[in-house]
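In: Pasting the sequence and the predicted coordinates here, then a few questions.
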Amino acid sequence: MLADLEELVTCESYSADHAAVARSARVVADQGSRLLGGARPRLLDIAGVTHVQWTFGTPRVLLLGHHDTVWPVGSLRTHPWSVEDGIARGPGVFDMKAGLVQMFHALAGLPSLDGVCVLVTGDEEVGSDTSRALVEDVARGCAATLVLEPSAPGGALKTSRKGVSLYDITVHGRAAHSGLEPEKGVNAATELAHQILALDGLAAAVAADTGPGTTVTPTVMSAGTAANTVPALARVDVDVRVPTAAAQDAVDRLLRSLSPRLPDARLRIGGGPNRPPLDPAASRELFALAQRTAGELGLGPLSRAAVGGASDGNYTAGAGCPTLDGLGAVGDGAHADHEHVVVATMPERARLLARLVGALR
């Protein structure tokens, strides 16, 4: 398993580098084929992004993962692959290449793969724009989706995820010389500041209406073109996380009702809901099955967690397919310098997954 993990981690697969993602897809395809009895997958190029899919018979169980990472090509120079004191490190090792290795080894131990679909997408980290329809279409025909995203702290499975909405707010003002005649301009940066303060109260308004748990976070901002010019244009990206579909709708309604504070300023609101929430009800029966299975295997009690991060499991649950997430690696540090996997847990998680797939087919 460690040799296979090294093979995947050392093939860098930054989401924005489609050539790197294509190379990674071929490595994933070759590794999977070797472990799945020589079965070759479909390599699906959708708008330049490469996804990998195996289908065995009529699928009842979808095993879902991604092979793209947030780490730019060249990150191996500063975050090299290593295994020391039972800890594996490297870019993407936790999120989520160890999960892919565990999945392939789990399936390799089954006497038959009939009824299984394996889908490894190439753009999950950037919103799954090219793979969402594929994920949802497969999920609608299945009785269960098992997601190989990394576990929550302590190995907990993820039985609830917040939904995600992504917005961009653009302010149009009017340029003017900031020394000679600033009064003739409409300062887009000032208007943007008003809008950011308005966003600060939006989450509280949603909480009063739909309950707690919503966050509205301004992230990337820009304004202006020169130090001596009143900014004519400013923009901000906004990351929204919601616990329920009602909260997602409420945020969308309130955010689109924002209006300019400065005379002659104009707003353009772009974006919208990206991933629906993964409701706990979508995971309840599958988690109970996983608990029983872990007990039978002597793996100890399983815990569960609700998390703010989203995955493609949000899409499968939204499509009506029961979904259990976080079945991948045990470790920590997704997207961070300390990203790592606890090696000893990899075969344990593979055994758990194999038994779950066998029970669900």
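Out: Looks like it arrived, so ask away. All values reported here derive from a predicted model rather than from experimental measurement. Numbers count the residues shown, from 1 in each chain.
In: drop to CA atoms for contacts and neighbour counts, all remaining ones
Out: OK.
In: Give the buried residues for the helix or strand where Asp249 lies.
Out: For Asp249, the host element (DSSP states H and E) is helix 245-256. For helix 245-256, the buried set under the neighbour-count rule, 16 or more other Cα atoms under 10 Å, comprises 245, 247-252, 255.
In: Show me what it is packed against.
Out: Applying 3 or more Cα pairs under 8 Å, 6 or more residues apart in numbering; DSSP states H and E, one finds that helix 245-256 contacts strand 163-172, helix 188-210, strand 266-275.
In: I'd like the next helix or strand past the helix or strand hosting Ala317.
Out: Counting by DSSP H and E, the element that carries Ala317 is helix 313-318. As assigned by DSSP H and E, the chain's next helix or strand after helix 313-318 is strand 323-324.
In: What lies in contact with the helix or strand following that following strand?
Out: Remark: after strand 323-324, the chain's next helix or strand is strand 331-332, criterion DSSP H and E. Here strand 331-332 makes contact (Cα atoms under 8 Å, 6 or more residues apart in numbering) with 94, 150-151, 153-155, 338-342.
In: for comparison:
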Amino acid sequence: MLADLEELVTCESYSADHAAVARSARVVAAQGSRLLGAPPRTLVVDGITHVQWTFGAPRVLLLGHHDTVWPIGSLKTHPWSVEQGVARGPGVFDMKAGLVQMFHALASLPSLDGLCVLVTGDEETGSATSRPLIEDTARRCSATLVLEPSATGGALKTSRKGASLYDITVHGRAAHSGLEPEKGVNAATELAHQLLALEGVADTVTASIGPGTTLTPTVLRAGTSSNTVPARAEMQVDVRVPNTAAQEAVDRLVRTLEPRVQGTRLHIGGGPHQPPLDADASRDLFALADEQAAQLGLGPLRQAAVGGASDGNYTAGVGCPTLDGLGAVGDGAHADHEHVVTAALPPRARLLARLVEALR
């Protein structure tokens, strides 16, 4: 398993580099073919490469991704290593170790009939090209098992917040800031008003629906030069919601935002992106996994609700029971201390194998 993990980690697969993702897909395909005994179907959508195995009529979907957030060259600063039971390297935790666990778990089964394995290449950027494939496959399955990394201490992820992303653009009017600033309409000032207004949106949703909703302004831009009144300003807003009602309420309130500075115009783009993964979608699967873990002497399992979204949000959103966080035990997704506890690889693979058999 460590040799296979090294092979995947040392093939860098930064999401924005489609050529690198294509190279990674070839490595994933070769590794999966060796362990599963069959070649995959390779799909290239808008230049992004996904890999899929289907055995018979699929009833269980095993879902993962091979792209990472780490730019090409990250191996120089975060090299592959295994020391004192800890494996490190870009993408080792999120989520290449999960792919290794999945392949080895399935290789131990007497038959793969009824399974679909889907490894996408754009999860880290929102799954724009793979979402239709994920949802279409999930609609035909009775369960989805997501090999994203576990929560703290190996807990399975039984609930995830939904996500929305908004692009708020302010249009004003440029003018020389020294000679005739009064002739300008400052888009940056208006953007500041909208920044504060978003706090009110979060407060309103919390008061009417309950806690757990966050609106976080992330990327802000304004102006073209230091002596020009900004004619345009832009802001991206990351929204996380605990349930569909909160997601709908945020969308309604954001779209009713009005300009405060006379002469400015607002354009609001984006909207709900990933539906929430509700605990109801995971309840029965978690109970089954806990039962299998007990039989293997690995229990009791723990569960966690997390703020980050995954492709499991999509599968749950189309009504397919979904259990997430079945991948690696470790920490540091997207961070300098990203790592995997190597001793957990085999037992997590055994648990996955037992769970798949129980579902078939």
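Out: Sure thing, it's come through. What you see is a predicted model, and the numbers here were worked out from it, not measured in a lab.
In: Closest one of the buried residues of helix 245-256 of structure 1 to Leu192 of structure 1?
Out: Leu255 (13.7 Å; Cα to Cα).
In: which residues touch the closest one?
Out: With Cα under 8 Å, 6+ apart, Leu255 of structure 1 has these contacts: 199, 202.
In: Go again with 6 Å.
Out: Not one residue lies near Leu255 of structure 1 by Cα atoms under 6 Å, 6 or more residues apart in numbering.
In: For Arg40 of structure 1, see how far away it is.
Out: To Arg40 of structure 1, Leu255 of structure 1 is 47 Å away according to Cα to Cα, to the nearest Å.
In: same deal with Pro91 of structure 1?
Out: Counting by Cα to Cα - Pro91 of structure 1 and Arg40 of structure 1 are separated by 27 Å.
In: So for these two, which sits in the more crowded spot?
Out: Pro91 (34 against 17; other Cα atoms under 10 Å).
In: Which of the three states applies to the more buried one?
Out: Recorded secondary structure, Pro91 of structure 1: coil (DSSP: H, G, I helix; E, B strand; the rest coil).
In: which residues in structure 2 form helices?
Out: Taking DSSP state H, the helices of structure 2 run over residues 2-9, 18-36, 74-77, 97-107, 131-139, 187-209, 244-254, 283-296, 311-317, 345-359.
In: Please convert the ones you listed to JSON lines, extending it with distance to His267 of structure 2.
Out: Below are the helices of structure 2 laid out as JSON lines (distance: least, Cα to Cα, whole Å):
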{"stretch": "helix 2-9", "distance to His267 of structure 2": "41"}
{"stretch": "helix 18-36", "distance to His267 of structure 2": "31"}
{"stretch": "helix 74-77", "distance to His267 of structure 2": "37"}
{"stretch": "helix 97-107", "distance to His267 of structure 2": "41"}
{"stretch": "helix 131-139", "distance to His267 of structure 2": "26"}
{"stretch": "helix 187-209", "distance to His267 of structure 2": "11"}
{"stretch": "helix 244-254", "distance to His267 of structure 2": "11"}
{"stretch": "helix 283-296", "distance to His267 of structure 2": "41"}
{"stretch": "helix 311-317", "distance to His267 of structure 2": "27"}
{"stretch": "helix 345-359", "distance to His267 of structure 2": "47"}
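In: re the thing from before, as JSON lines, the helices and strands packed on helix 245-256 of structure 1 with distance to Ser128 of structure 1 and mean neighbour count would be great.
Out: Below are these laid out as JSON lines (distance: least, Cα to Cα, whole Å; neighbours: other Cα atoms under 10 Å):
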{"stretch": "strand 163-172", "distance to Ser128 of structure 1": "12", "mean neighbour count": "22"}
{"stretch": "helix 188-210", "distance to Ser128 of structure 1": "26", "mean neighbour count": "18"}
{"stretch": "strand 266-275", "distance to Ser128 of structure 1": "9", "mean neighbour count": "18"}
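In: any chance of the ones you listed in TSV, plus distance to Arg351 of structure 1?
Out: Compiled in TSV, those are given as follows (distance: least, Cα to Cα, whole Å):
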stretch	distance to Arg351 of structure 1
strand 163-172	30
helix 188-210	40
strand 266-275	30
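In: between these, which gets nearest to Leu100 of structure 1?
Out: Closest among these, using Cα to Cα: strand 266-275, at 22.4 Å.
In: So which other helices or strands are in contact with that closest one?
Out: Helices and strands touching strand 266-275 of structure 1, by 3 or more Cα pairs under 6 Å, 6 or more residues apart in numbering; DSSP states H and E, are strand 163-172.
In: which helices and strands sit right next to the strand it packs on?
Out: Short answer (3+ Cα pairs under 6 Å, 6+ apart): strand 163-172 of structure 1 packs on strand 233-242, strand 266-275.
In: do that again at 10 Å, thanks
Out: helix 188-210, strand 215-223, strand 233-242, helix 245-256, strand 266-275, helix 313-318 (3 or more Cα pairs under 10 Å, 6 or more residues apart in numbering; DSSP states H and E).
In: To what extent does the second one diverge from structure 2 after superposition?
Out: Here strand 215-223 of structure 1 is compared with structure 2 after superposition; its mean distance to the aligned residues, by mean Cα distance after the TM-score superposition for structure 1, is 0.3 Å.
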